[in-house]
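Asks: I'll drop the sequence and a predicted model, then ask my questions.
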Amino acid sequence: MVPSMTSMTLPSDTPRPRSRWPLFAIPILLLIAAAAWSAFWFYAVSQAEVKADAWRAQEAKSGRRYDCAKQSISGYPFRLEVRCDGARVALTSQTAGAASAPVTIDLGEILAVAQIYDPKLLIAEFKSPATISETANAPAMQVSWSVARSSVVGLPAIPQRASIVFDDVGIDRVNNNAVQVPVARAKHVELHGRLAEGSTAKDPIIESVLKIEAGSAQDVHPVLARPFGADIHAKLIGLKDLTPKPWPQRFRELQAGGGQVEIVQSRIQQDDLIAIAAGSLGLNAQGQINGELQMTVTGLEKIIPALGIEKMLEDGVPQATLDRVAPGVRSQDVTNLLGALDKAIPGLGKVVKQNANAGVAAGINALGTAATLEGKPARTFPLRFADGTVYLGPLKVGQVPPLF
């Protein structure tokens, strides 16, 4: 039997086609987000350029001018990469008496990188070498390295921390004949600085750490010509602000306010000679260093010949020095005796001078007190700075130029 048409059930609604708008919603949202992020990135770039121009203007007022032959910004979408080709830094009035002798530093390239989501952290890399010159005809200094990086935390406001690191750094003097004369070398150099905890912008205290591995310097003092390592922790106390200004002006303000550098801890090692020191240094009204560091030294007798004792004997020993290390001996008697010995037996005076070096070392030991440093016999004595002159015990061992 065939069912009737009336008994059959028919669907009340026919199937409707599904809406396709969700398929396009996600791409549209992603496109909007990408456009918004792009706008934000380009806005961040423009703000970075504005802040960089303002910073350069401030630095220029302080005698530090920064220029780029070619500058580009990249790093989209998550970074800001500022590349400066043909970088040049012109410094004026940054050292005592330097107003008429500006210093120019030329670098090949500087690359500064900041994350778009953390613009207060800036990391920079520097391409070797750098050339430092005062005038077109004066000998230039060339600084080279394998790696040079720096980081600054706290920009664009007052930096909270800053660091710079060099590997395989060398400094050479280049004369007019393009001949390079070594000045300084180091396998590794680190310099770190930060605002001390509790420090404020109106009363800043800066903590710094300097580390040197396998360093040597040819033009500073004969003692530093052999490789040495150094680890120095210091505090700069007495600054009134951190606004950009020439260094001589800042040093004057530091002196006027009774500021000082506190050497919290320092350690220097050269072969088996080890020296640690701590103390405070300040400035007098003429910009010369005054102060005293308490030193403990092992192997002191090996450093005495490098301090120039022999030359001091050749030039004549000051009576005040002899009174300290050899009471009752007249300066003129020593000079005449050495000359007479050389005339009688050539070379004999040199032997006497070498023995005199040992005698002076014994005199210095007598001034200090016995101590032990890292399990080795040592002596403790003051390293004094008086109007820029450096004294090791009774001996003048160096002269520091005024800072303003």
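Replies: Now that the structure is in, tell me what you want to look at.
Asks: use CA for all of it now, contacts and neighbours both
Replies: Noted.
Asks: separation between L23 and A278?
Replies: L23 sits at a distance of 72 Å from A278 (criterion: C-alpha to C-alpha, to the nearest Å).
Asks: do the same with V143
Replies: 31 Å.
Asks: same deal with Q58?
Replies: Here the criterion is C-alpha to C-alpha. By it, Q58 lies 36 Å from A278.
Asks: neighbour-wise, which of the two wins?
Replies: A278 (21 against 16; other C-alpha atoms under 10 Å).
Asks: which residues does that one contact?
Replies: Going by C-alpha atoms under 8 Å, 6 or more residues apart in numbering, A278 touches 262-266, 293-295.
Asks: second one coming, line it up with the first:
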Amino acid sequence: MTSNDERPPNFLRRLFWLGVFIVVLFGLYSAGWFYLADKVKSEAGKAVAEFNGNGIEADCVNLTVSGYPLSFAVTCDSLAYQDDSRNVAASLGSLKAVTHITQILSPGADLQGPLRTSVPGMAPLWIDWDNLRANVKLSWPLPRRVSLEAEALSAQTDPADGTDPVELFSAGTAVGELRPNGQDIDYAGSFTDLEIDPGAIDGRVLPPLDG
């Protein structure tokens, strides 16, 4: 082998230190990710615990944080809230909220139904969907945008009390967006194939609506 084929010692040394730098940098990143994941989980647990007391119960069942190394994913098997003093209750299926490292200020969440609600003066409701996604553009002090998009959205009275449920409405899609506007909040929304059950409007029959 001629001298022209040999790697200069300085090149090998620089290559070695580059490898060391990459390993150290990855180790620091990994430590930071797991520290932040633990912090997110503990703060979320504290937030849920702060709701509890004085007749209020809140729960995020099986709260977990995952997604290493390129994202954070917070999941709950189910969500529940109950306020005995106001006789208000709500429950929801699973929640998965994800934010990617490259888009840390744009988290998104997928929610599974049904949403069940109980409020004084109203029949308990059962709201369900095939897909429901929420997206947020974070800013300070308020988000720049909060949007919801649902497919195959429907609502009926909750059959849990043993009575036959009353169908209320169904829609092929429903989209809504909230934006702060000074001291106000602007809302824009749309829906397709909205069908309102005649039983919910005193027997009147309406055609499918878009709006």
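Replies: Received the coordinates, thanks. What you are looking at is a predicted structure, and each value in this text was computed from that prediction instead of being measured.
Asks: let me see the TM-score of these two.
Replies: Scored by TM-score structural alignment, normalised by the length of the second structure, the superposition of the two chains gives a TM-score of 0.76; 198 aligned residues with a C-alpha RMSD of 3.4 Å.
Asks: turn the contacts of A278 of the first structure into JSON lines, including secondary structure and distance to L31 of the first structure.
Replies: Rendered in JSON lines, the data for the contacts of A278 of the first structure read as follows (DSSP: H, G, I helix; E, B strand; the rest coil; distance: C-alpha to C-alpha, whole Å):
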{"residue": "E262", "secondary structure": "strand", "distance to L31 of the first structure": "58"}
{"residue": "I263", "secondary structure": "strand", "distance to L31 of the first structure": "58"}
{"residue": "V264", "secondary structure": "strand", "distance to L31 of the first structure": "57"}
{"residue": "Q265", "secondary structure": "strand", "distance to L31 of the first structure": "57"}
{"residue": "S266", "secondary structure": "strand", "distance to L31 of the first structure": "58"}
{"residue": "L293", "secondary structure": "strand", "distance to L31 of the first structure": "65"}
{"residue": "Q294", "secondary structure": "strand", "distance to L31 of the first structure": "67"}
{"residue": "M295", "secondary structure": "strand", "distance to L31 of the first structure": "67"}
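Asks: is it possible to mark the buried ones in those residues?
Replies: 262-264, 266, 293, 295 (16 or more other C-alpha atoms under 10 Å).
Asks: after the longest strand that the second structure contains, next one along is what?
Replies: Taking DSSP state E as the criterion, the second structure has its longest strand at strand 167-181. Using DSSP states H and E, the helix or strand that directly follows strand 167-181 of the second structure along the chain is strand 184-192.
Asks: just send the contacts of A278 of the first structure back as a markdown table, with distance to T369 of the first structure too.
Replies: Output for the contacts of A278 of the first structure, formatted as a markdown table (distance: C-alpha to C-alpha, whole Å):
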| residue | distance to T369 of the first structure |
| --- | --- |
| E262 | 23 |
| I263 | 21 |
| V264 | 21 |
| Q265 | 20 |
| S266 | 19 |
| L293 | 15 |
| Q294 | 11 |
| M295 | 11 |
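Asks: assumed P141 of the second structure was part of a strand.
Replies: No: in this structure, P141 of the second structure is coil, not part of a strand, as judged by DSSP: H, G, I helix; E, B strand; the rest coil.
Asks: how near is it to Q112 of the second structure?
Replies: Computed as C-alpha to C-alpha, the P141 of the second structure to Q112 of the second structure distance reads 29 Å.
Asks: what of E57 of the second structure?
Replies: Distance, E57 of the second structure to Q112 of the second structure, by C-alpha to C-alpha: 21 Å.
Asks: rewinding a little: higher neighbour count, P141 and Q112 of the second structure?
Replies: A count of neighbours by other C-alpha under 10 Å puts Q112 above the other of P141 of the second structure and Q112, at 18 against 6.
Asks: residues contacting the residue positioned nearest the centre of the second structure?
Replies: Centroid-nearest residue in the second structure, with C-alpha atoms, centre = their mean: A109, separated by 2.7 Å. Neighbour list for A109 of the second structure: 95-98, 133-135 [criterion: C-alpha under 8 Å, 6+ apart].
Asks: out of those residues, which one sits closest to D161 of the second structure?
Replies: Nearest to D161 of the second structure among the contacts of A109 of the second structure: L95, at 25.7 Å, using C-alpha to C-alpha.
Asks: that closest one: neighbour count?
Replies: 21.
Asks: ok, the counterpart of it in the first structure - contacts?
Replies: Using TM-score structural alignment, the equivalent of L95 of the second structure in the first structure is I110. Taking C-alpha under 8 Å, 6+ apart, we find I110 of the first structure in contact with 83-85, 87, 124-127.
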